[in-house]
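K.L.:
Have a look at this prediction, sequence included:
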Amino acid sequence: MYDSPWWFDTTYFWRDYPVTDYTKSFKYYYLVQFAYWLQQIFVLQIEAPRKDYKELVMHHINTLLLISLSYCCNFTRVGNAVFVCMDLPDTILALAKALNYCLPGIVCNTTFGIMVVSWLYTRVYLFGCIILSTLTEPDLYVPQFVLHPPSGNWFPYFVKYIIAGLMIGLYFLILFWTLMIFKVIYRILTEPEAKDVRSDD
């Protein structure tokens, strides 16, 4: 994606719609994302429940709907940008959690700090920009809002609002978790042994 025109210009999400010529690796990446989030629903049933169990279920269902719709409706440029926004802080968060067990203290807290910065930039700011693009830019760049599957057009006007609505729902969940992150930061600064506020008590 880094060498794509939509890397820094969201208007390219919508220019030349529908885009149907994907590379194999792009297609595999999309389908692997779908498979990952599908299996995460099953993982939730096996794991010890967290305080945010309901929010996680809503997140996973919302994510699966967004991946499915964006893939079927040829909104994969937008979907790919969302994957990047979500995957970067997830990777750093997983590292911070692992470090919490083997290297607690300054190394773990520094990694957590890097995750917070990446979370705020990618999930709160950039994802917000993507939602804004979804609400405003198709009107400027998509020549016709039609449902015509033979030509790859799966974009009647109401679909924009379905996709945007799901993205806004996901954004509210992100804001909920952002609040939890700030609670962890507060505990790190005020308590000698802070822990994940989602942990089951």
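P.N.:
All right, it came through fine. For clarity, every value in this text was computed on a predicted model and none was experimentally measured. Numbering: from 1, shown residues only.
K.L.:
all contacts plus neighbour counts: C-alpha atoms, from now on.
P.N.:
Noted.
K.L.:
Excluding chain neighbours, what is closest to residue 175?
P.N.:
residue 124 (7.4 Å; C-alpha to C-alpha, 6 or more residues apart in numbering).
K.L.:
Please enumerate the strands of the protein.
P.N.:
147-148, 153-154 (DSSP state E).
K.L.:
adding another structure so you can compare the two:
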Amino acid sequence: MLYPPWLWWERLWLPVNVSWSDLEDTENRVYAKASQLYHIFPFALGLLLLRYLFERFVAAPLADAWGVRDKARVPAEPHPVLEEYYCTRTRLPSQTEVLSLCKKSSWSERKIQLWFRRRRNQDRPGLRKRFCEASWRCAFYFCAFFGGVVALYDKPWVYDLREVWAGFPKQSLLPSQYWYYYSEMGFYLSLLLSLTFDVKRKDFNEQVIHHIATLTLLSFSWISNYIRIGTLVMAVHDSADILLEGAKVINYAKWNKAANIIFVVFTALFMLTRLVIFPFWLIHCTWVYPLELYPPFFGYYFFNIMLVVLQGLHIYWAVLISRMLFKSLFSTVRNYTYCMSMKLTGPAKGTTSSL
């Protein structure tokens, strides 16, 4: 046996007076099953292949058309001692370490610092790589979101959240829900599998936590048949992610004004979906409405705790996004003020040009 017997105790996963036998397929109903979670792996591998093809045959030609080029970088001079130190010890040596390397290499302190700076630049991902990655994520979120809209627009629980729990957990699985769920789970698993090859961002640790929490949440909701609320959570998340990745793509193409406009719209949508709709509609739906139907059980607490973890990440990212927006707007105002002062005073100090 690969798992402990208590793992599938009905009281962990299901409300009182409900057993696994109640969720067996019949002629009229089909239920989600834990054994189907293995389908995530072929979905993830398929998306990795699709990503490779997309980046090579769509994103790369688009980068060429929009003039996205990697900056020319001066390579670090080959040096076995410094290279070994760089790979095995640190990429950013302290002053003491630099002085020690001066003795080993017979180089000056300034030359060693320059070598490490150039060597770090060699490892930094190029602009085209970031462009291709953002293009893939933008394309996926676009397709996933509008696919989710098609799957959800005629469902009663979209317009009345109490319908999410109507008949729970004896809710038949729809084909659209299956494809929507496994596309999303396959995508986040593919992101985890490709973390070592992708551009490492500043919020790398938070991204790992987010992907793992998302996969855990979706897997648990699949087994416990929290699928209706799960589809709503996915749609709410994807809506803002389209604009975020789109802003990155436009920014890499040096269309700064368009990128700033998209980023402002993204910020507004992010705050609305992640700080208003998600906590006050969706989390409220999972905390309050189920208690009208059955007493709380382990799955109830576990699912809501995972939603709260995601909300904590939303707050963290909201702070980062607010800082970025402030810097962007402040920079725009500063540049505008500078340009106006140049028109009034002219390029030479003490002179006045005509308007």
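P.N.:
Yes, it's here. Values in this document were obtained by computation on a predicted structure and should not be read as measured data.
K.L.:
Among the strands of structure 1, show me which one is buried the most.
P.N.:
Neighbour counts (mean count of other C-alpha atoms under 10 Å) averaged over each of the strands of structure 1 peak at strand 153-154, with a mean of 20.
K.L.:
which residues are contacting it?
P.N.:
17, 18, 72, 73, 74, 145, 146, 147, 148 (C-alpha atoms under 8 Å, 6 or more residues apart in numbering).
K.L.:
And the furthest pair within those residues?
P.N.:
72 and 145 (15.3 Å; C-alpha to C-alpha).
K.L.:
which residues does the residue mapped onto the residue nearest to residue 175 of structure 1 from structure 2 contact?
P.N.:
Per TM-score structural alignment, the equivalent position to residue 124 of structure 1 in structure 2 is residue 275. Residues in contact with residue 275 of structure 2 (C-alpha under 8 Å, 6+ apart) are 311, 314, 315.
K.L.:
Most neighbours of all those residues, which one?
P.N.:
Neighbour count (other C-alpha atoms under 10 Å) singles out residue 314 as the most crowded of the contacts of residue 275 of structure 2, with 19 neighbours.
K.L.:
looking at it, that residue is touching residue 274, isn't it?
P.N.:
Yes. Residue 314 of structure 2 is in contact with residue 274 according to C-alpha atoms under 8 Å; the separation is 6.1 Å.
K.L.:
list the contacts for residue 11 of structure 1?
P.N.:
Applying C-alpha under 8 Å, 6+ apart, the residues contacting residue 11 of structure 1 are 133, 137, 141.
K.L.:
so the second one makes contact with residue 17?
P.N.:
No. In this structure, residue 137 of structure 1 is not within contact of residue 17 by C-alpha under 8 Å, at 11.9 Å.
K.L.:
These two - which one has more neighbours?
P.N.:
residue 17 (20 against 17).
K.L.:
Now which residue in structure 2 aligns to residue 61 of structure 1?
P.N.:
Using TM-score structural alignment, residue 61 of structure 1 pairs with residue 212 in structure 2.
K.L.:
Also residue 24 of structure 1?
P.N.:
Residue 24 of structure 1 maps onto residue 175 in structure 2 when the alignment is built from TM-score structural alignment.
K.L.:
same thing with residue 100 of structure 1?
P.N.:
Counting by TM-score structural alignment, the partner of residue 100 of structure 1 is residue 251.
K.L.:
State the distance from that match to residue 302 of structure 2.
P.N.:
For residue 251 of structure 2, the distance to residue 302 of structure 2 (C-alpha to C-alpha, to the nearest Å) stands at 39 Å.
K.L.:
out of these two, which sits in the busier spot?
P.N.:
residue 251 (18 against 15).
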